[in-house]
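Enquirer: take a look and give me a structure for this.
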Amino acid sequence: MKPLDPRLLRYARAARGVFALGALLGLLRTVAIVAWSWSLAQMITAAVLPVIGNPTGPVSEGGFATADLPWLALVATGALILRSFSAWGMDVVAARGAVRVKAQLRDAALSKFDAGSPERGDGKSDAELATSLGRGLDALDGYFSGYVPQLILTVIATPLLIIAVFLADPVSAVTVLIVFPVIPLFMILIGLATQAVQDRQWSQLQHLSASFLDVVSGLTTLKIFGREQRQTERIARETEGYRSRTMKVLRVTFLSGFVLDLAGTFSIALVAVTVGTRLVNGEFPLALGLFVLLLLPEIFIPIRQVGAAFHASTEGLSASAEVFALIERDPAPALSSELSTSRGIHFDRVEIKRGDRSIVEPVSFEVVPGEVVALAGPSGSGKSTLLSTLLGFVAQSAGHVSRPAEVAWVGQQAGLLQGTVASNVALGDPEPDPELISRALSAAALPAFDPATVLGASGAGLSGGQAQRVSIARCLYRAWRHDVGGLLLDEPTSALDAASEAVVCETLRAEAAAGRAVLVVSHRPGVLEAADRVVRVAAAKSWVAS
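Expert: So this is what the prediction gives:
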């Protein structure tokens, strides 16, 4: 877990502005700290020396007279105002920058998804991705508002303040340089422990999100079979696991804060003792000693606070690392250069591989306009992959593929969205045709279904068979609306009863009669019997047309 990931600057241009403006404001704040410490030290010296009898020797060297107090107070006030303004400015820049950075990272990740294939193959569930892009990136607020300002001050203010101490008292500066590395050493050791517990906590949160989405999606089925109590217990276990891991993160955070404060306090005390000893012996100017003592805490404050703020921002860093991985993943295969357009659907010696593993061995068949062809075979034989090749989601390793320029498609998952049934059927149409929507629902074996029915997230409110028929209606609506040349359907009747399946098969026959090429993946006997031909695919071994 890096304190500053270079990819943040690469994929979120707003982050560059945060660091640039933050560096400028950090420089102003450092100048204000030096001016404030110097003026305050001089004011105290000017007020104290007369009280102790204006001693001679090194103690009174460099001191101002009591008459100089007004303008010293003016300098101190101006420095304090400048310091407050720069601190406020850094917070504003960090907060606004966080909003822009999150938006840019989300945009980059979503653009990657939009340009890629739906077949991600990364093993991430939708809930895990939503958690990373939602709650995860929102945790970057703590990173920018707390950690980044302190990181900037550590890089800019700390070296400049050490130089200021060196110019005032080389002995104190050398002492600071000796004890200062102790704090980063503790930070590294604690950071390694924090990374482990934070990564486990983040994984637990993603697992909890995925489990909750699964339960919500299948709640109707669980209620029907009386299994909801087991899922309640499962969610309770996942929640307890997340609570436990969160407490471990908090324990490490509190421990790290104590260690850093302790190390910083000892470091300051060591330097203060050497300065105090020389002041007592009358070997060191009072004004210079006070100046060094006022600067010492300012040297250690940024490095101490950056450690504490780092722990508060580790969740955002873990999530952003996953977002960077999403952005940098290999681009999904675009439409192959071997894919061309034609009136029908043609596969000519098409072979598909993933790495060194053959998914589909050479396959050749065609679907001419006016024909219904069923693609059958055992699970894992590559039937859905062949459809994905037609859609451009997967590129073939060899062979030639062609299809009509416009096709309508039904996937294995209904892919419904929150909204009305009508909006799901006419998805993407800026001016939906109500008559065409009703016609599509009727053709998909939902003749009496109200298009105004409101669905929940992921189509909640429909049974599996109803959701499948709504997705078929969406395919038909697109086919009629855009007069497409082909229909591609992947297991469109897997959740339907025999009567509904018969209606869908009649619809597919009617679409073929209208001059479209219809290719349907199915293992259902009713669909295979309704097809003009059946192409059987064996699992990466051979294919037989019948």
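Enquirer: from here on, just use CA atoms for contacts and neighbour counts.
Expert: Fine.
Enquirer: stretch 520-532: which residues count as buried?
Expert: Residues 520, 521, 522, 523, 524, 527, 528, 530, 531 are the ones in stretch 520-532 that count as buried (16 or more other C-alpha atoms under 10 Å).
Enquirer: look up how far residue 297 lies from the last one.
Expert: Okay, so that is residue 531. Using C-alpha to C-alpha, to the nearest Å, we find residue 531 at a distance of 82 Å from residue 297.
Enquirer: one more sequence to fold, the one below, so I can look at both together:
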Amino acid sequence: MPSADESPARRPPVDPRLLRYARGSRGFFALIAVIGLAQTLAIIAFAWLLTQGIVRAVDGDPAGALSQVLPAFAAVVLARALLMWAREAAASRAAARVESELRSHLLDAVGRLGPDWLATRSTAHLAVTAGRGLDALDAYFGRYLPQLLLTAIATPIIIAVMWWQDWLSGLTVVLTIPLIPIFMVLIGLMTRAVQQRQWQTLGQLASRISDTVRGLSTLKVFGRQHRAAASIATVTEQYRRETMKVLRVSFISGFMLEFLASIAVAIVAVSIGFRLLDGSLALSVGLFVLLLAPEAYLPLRQVGVQFHAAAEGVAATDDIFDVLDAARDRTAPGLSREGTQHAVRHDPDATDRDPSLVASGVRVRRGESLLAPVTFEAGAGSVTLIEGPSGVGKSSLFAALRGAASFEGTLTHAGVDVSTLTPATWLAWAGQRPGLITGTISDNIALGADAADASLVARALALACADELHPELLLGAQGSGLSGGQAQRVAIARAFYRHLAGAASVIALDEPSSALDAATEARLWSSVRLLADDGATVLLVSHRRSARSIADRIVSLEPSEVRA
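Expert: As a prediction, the model looks like this:
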């Protein structure tokens, strides 16, 4: 959400972060400026030629004189149509390019912020922002910003031409036109406020639906599915009310802008009419200025109209730029690990050196507290068992390994600080949640690889005691189609596959046998021991006493927390 110093009243019409993160927008603004200048000249030429034609007809000039004006008039009409088409085409292409660029930046930013940051955010809301939110930029970038630029170019030029032809009409426009921006600002503040509430409600609705679908089986067991449905209905009704508020403000603002512009044009017309009657103003000048008067107000009115159409995109960009700014601040050079991180560095040679994992005084942060310090060294060919009561921080230690939790102390792999390494280059991890995706078992096991190696997939399944599963078995969302134990073994096979493929030298398994029977667990321990004997560095978290039989060293964690 925007900070207090970034209130709507203080924001510029065009967020400067758009130019920073969407480089493709820079050339677009230059092109739109050129088209806008050409459109302005075409408007003036259209009014002048139309005036000449009408005046000559009123004066009774022969048809030959009118025929000299008509070709030029037709050419200007065609030019205006072509310029309008060119602006729409350029805006559409640029909007698509900027959306793609921002979506890419957003996904990259989420990746750089890491699981630690993502765990504190609503993934459903982020999905809405990356999807519908960026799609809403079509109106913002394709219509609102071009209209804003056209207004900055066209309005001053048209007023200057009016002043040059009839200073009284020009002065009238100068005195009345500020009323439109004043009302636009007041209405715009109201619109942005209600639009922000609507966008937040949409995010809440997406999160509520996502949570309900994910926990539907649990809700049914406890008979709470009806309350969940009622909660979704309540948020949906709230979203409907917020949407109607946005529409109501949009219609009222549109009426007010049209009313003010009509009154202002009427004042100019009345002034010109009286002076035409007393003969103090020539018909050609009066008609020319009168034709230009609506064009002086039109760009500003259109800015108001397009602002309302683009309001959802404006609200979405706030969320998008907040994420991009957070990633930019976190990866800035010279910042400490706490609250930030070093620039992530891919080290392709890390797996070629001694793959020892060394922790010295590592204290993982959990909320506002620091867990007890952990010190150990896990070398190649060894199994290090992490033990301790539930909640002591065993999984938190693994989270620090994969960049999902901040920590104090020193944690290195192959002599390199793990916070500067991409986890995918050295760590094969299987957590307590399988984290399976829609696709075949083979796709899940070879996740992250360019193509699955069938022989390695088969071996990984066998080592994970899941060789009864066919690699081409198609799974549904979150691995549906498998039992809990089968899903856990597929996740373990995925970790084994990464090691067997040479992509990771360290294997970290978090409670890998929690859903297994004793016989299957014994087979799994044999596989873990075999991989370690073949050179893998294995970190193992387990409550099972049987895990001690394969451990080379045991690290016991104590339930101690220190307030930061």
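Enquirer: TM-score for this pair?
Expert: Remark: TM-score between the superposed chains equals 0.88 [TM-score structural alignment, normalised by the length of structure 1]; 527 aligned residues with a C-alpha RMSD of 2.9 Å.
Enquirer: related to what we said a few turns ago, of all the buried residues of stretch 520-532 of structure 1, which comes closest to residue 182 of structure 1?
Expert: Each of the buried residues of stretch 520-532 of structure 1 was scored against residue 182 of structure 1 by C-alpha to C-alpha, and residue 521 proved nearest at 66.1 Å.
Enquirer: next, the contact list for the closest one, please.
Expert: Contact analysis of residue 521 of structure 1 by C-alpha atoms under 8 Å, 6 or more residues apart in numbering lists 374, 375, 376, 383, 384, 489, 490, 491, 492.
Enquirer: what's it aligned with over in structure 2?
Expert: Structural alignment places residue 521 of structure 1 opposite residue 541 in structure 2 (criterion: TM-score structural alignment).
Enquirer: tell me how far its match lies from residue 67 of structure 2.
Expert: Between residue 541 of structure 2 and residue 67 of structure 2 the computed distance is 91 Å (C-alpha to C-alpha).
Enquirer: for the lengthiest helix in structure 1, give me the average deviation versus structure 2.
Expert: Scanning structure 1 for the helix with the most residues, using DSSP state H, yields helix 228-280. On superposition with structure 2, the mean distance recorded for helix 228-280 of structure 1 (mean C-alpha distance after the TM-score superposition for structure 1) is 1.7 Å.
Enquirer: what are the buried residues along stretch 28-37 of structure 2?
Expert: Going by neighbour count (16+ other C-alpha under 10 Å), the buried part of stretch 28-37 of structure 2 is 28, 29, 31, 32, 33, 35, 36, 37.
Enquirer: end-to-end on stretch 132-146 of structure 1?
Expert: According to C-alpha to C-alpha, stretch 132-146 of structure 1 extends 20 Å from its N-terminal end residue to its C-terminal end residue.
Enquirer: now the strands for structure 2?
Expert: In structure 2, the strands defined using DSSP state E lie at 357-366, 369-371, 374-378, 382-387, 407-413, 416-417, 427-430, 439-440, 474-475, 506-510, 537-541, 553-556, 561-563.
Enquirer: of all the ones you listed, which one is nearest residue 91 of structure 2?
Expert: Between residue 91 of structure 2 and these, the shortest gap by C-alpha to C-alpha is with strand 439-440, which sits at 37.9 Å.
Enquirer: burial of residue 534 of structure 2, as a residue count?
Expert: The local packing of residue 534 of structure 2 (other C-alpha atoms under 10 Å) involves 12 other residues.
Enquirer: let me redo that: residue 513 of structure 1
Expert: Applying other C-alpha under 10 Å, we find 15 residues neighbouring residue 513 of structure 1.
Enquirer: give the full set of residues in contact with the residue nearest to it when sequence neighbours are not counted.
Expert: Once flanking residues are discounted, residue 513 of structure 1 sits nearest to residue 370: 5.1 Å by C-alpha to C-alpha, 6 or more residues apart in numbering. Residues in contact with residue 370 of structure 1 (C-alpha under 8 Å, 6+ apart) are 511, 512, 513, 514, 515, 516, 517, 518.
Enquirer: re the thing from before, mind putting the strands of structure 2 into JSON lines with distance to residue 289 of structure 2?
Expert: Converted to JSON lines, the strands of structure 2 look like this (distance: least, C-alpha to C-alpha, whole Å):
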{"stretch": "strand 357-366", "distance to residue 289 of structure 2": "70"}
{"stretch": "strand 369-371", "distance to residue 289 of structure 2": "72"}
{"stretch": "strand 374-378", "distance to residue 289 of structure 2": "81"}
{"stretch": "strand 382-387", "distance to residue 289 of structure 2": "84"}
{"stretch": "strand 407-413", "distance to residue 289 of structure 2": "71"}
{"stretch": "strand 416-417", "distance to residue 289 of structure 2": "72"}
{"stretch": "strand 427-430", "distance to residue 289 of structure 2": "74"}
{"stretch": "strand 439-440", "distance to residue 289 of structure 2": "68"}
{"stretch": "strand 474-475", "distance to residue 289 of structure 2": "71"}
{"stretch": "strand 506-510", "distance to residue 289 of structure 2": "78"}
{"stretch": "strand 537-541", "distance to residue 289 of structure 2": "82"}
{"stretch": "strand 553-556", "distance to residue 289 of structure 2": "87"}
{"stretch": "strand 561-563", "distance to residue 289 of structure 2": "74"}
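Enquirer: show me where the stretch 401-546 of structure 1 has helices.
Expert: Counting by DSSP state H, counting those that start in this stretch, the stretch 401-546 of structure 1 has helices at residues 421-425, 434-443, 464-482, 498-513, 525-530.
Enquirer: mean offset of the second one relative to structure 2 (after superposition)
Expert: To tie it back to what came earlier, the one meant is helix 434-443 of structure 1. Here helix 434-443 of structure 1 is compared with structure 2 after superposition; its mean distance to the aligned residues, by mean C-alpha distance after the TM-score superposition for structure 1, is 3.0 Å.
Enquirer: now that helix: buried residues?
Expert: Taking 16+ other C-alpha under 10 Å as the criterion, helix 434-443 of structure 1 shows 436, 437, 438, 439, 440, 441, 442, 443 as buried.
Enquirer: what residue of structure 2 matches up with residue 374 of structure 1?
Expert: In the superposition onto structure 2, residue 374 of structure 1 corresponds to residue 385 when matched by TM-score structural alignment.
Enquirer: got a list of what residue 398 of structure 1 touches?
Expert: When contacts are counted by C-alpha under 8 Å, 6+ apart, residue 398 of structure 1 is found next to 349, 350, 351, 352.
Enquirer: what about the counterpart of it in structure 2, distance to residue 105 of structure 2?
Expert: Mapped onto structure 2 by TM-score structural alignment, residue 398 of structure 1 lines up with residue 409. As defined by C-alpha to C-alpha, residue 409 of structure 2 lies at a distance of 31 Å from residue 105 of structure 2.
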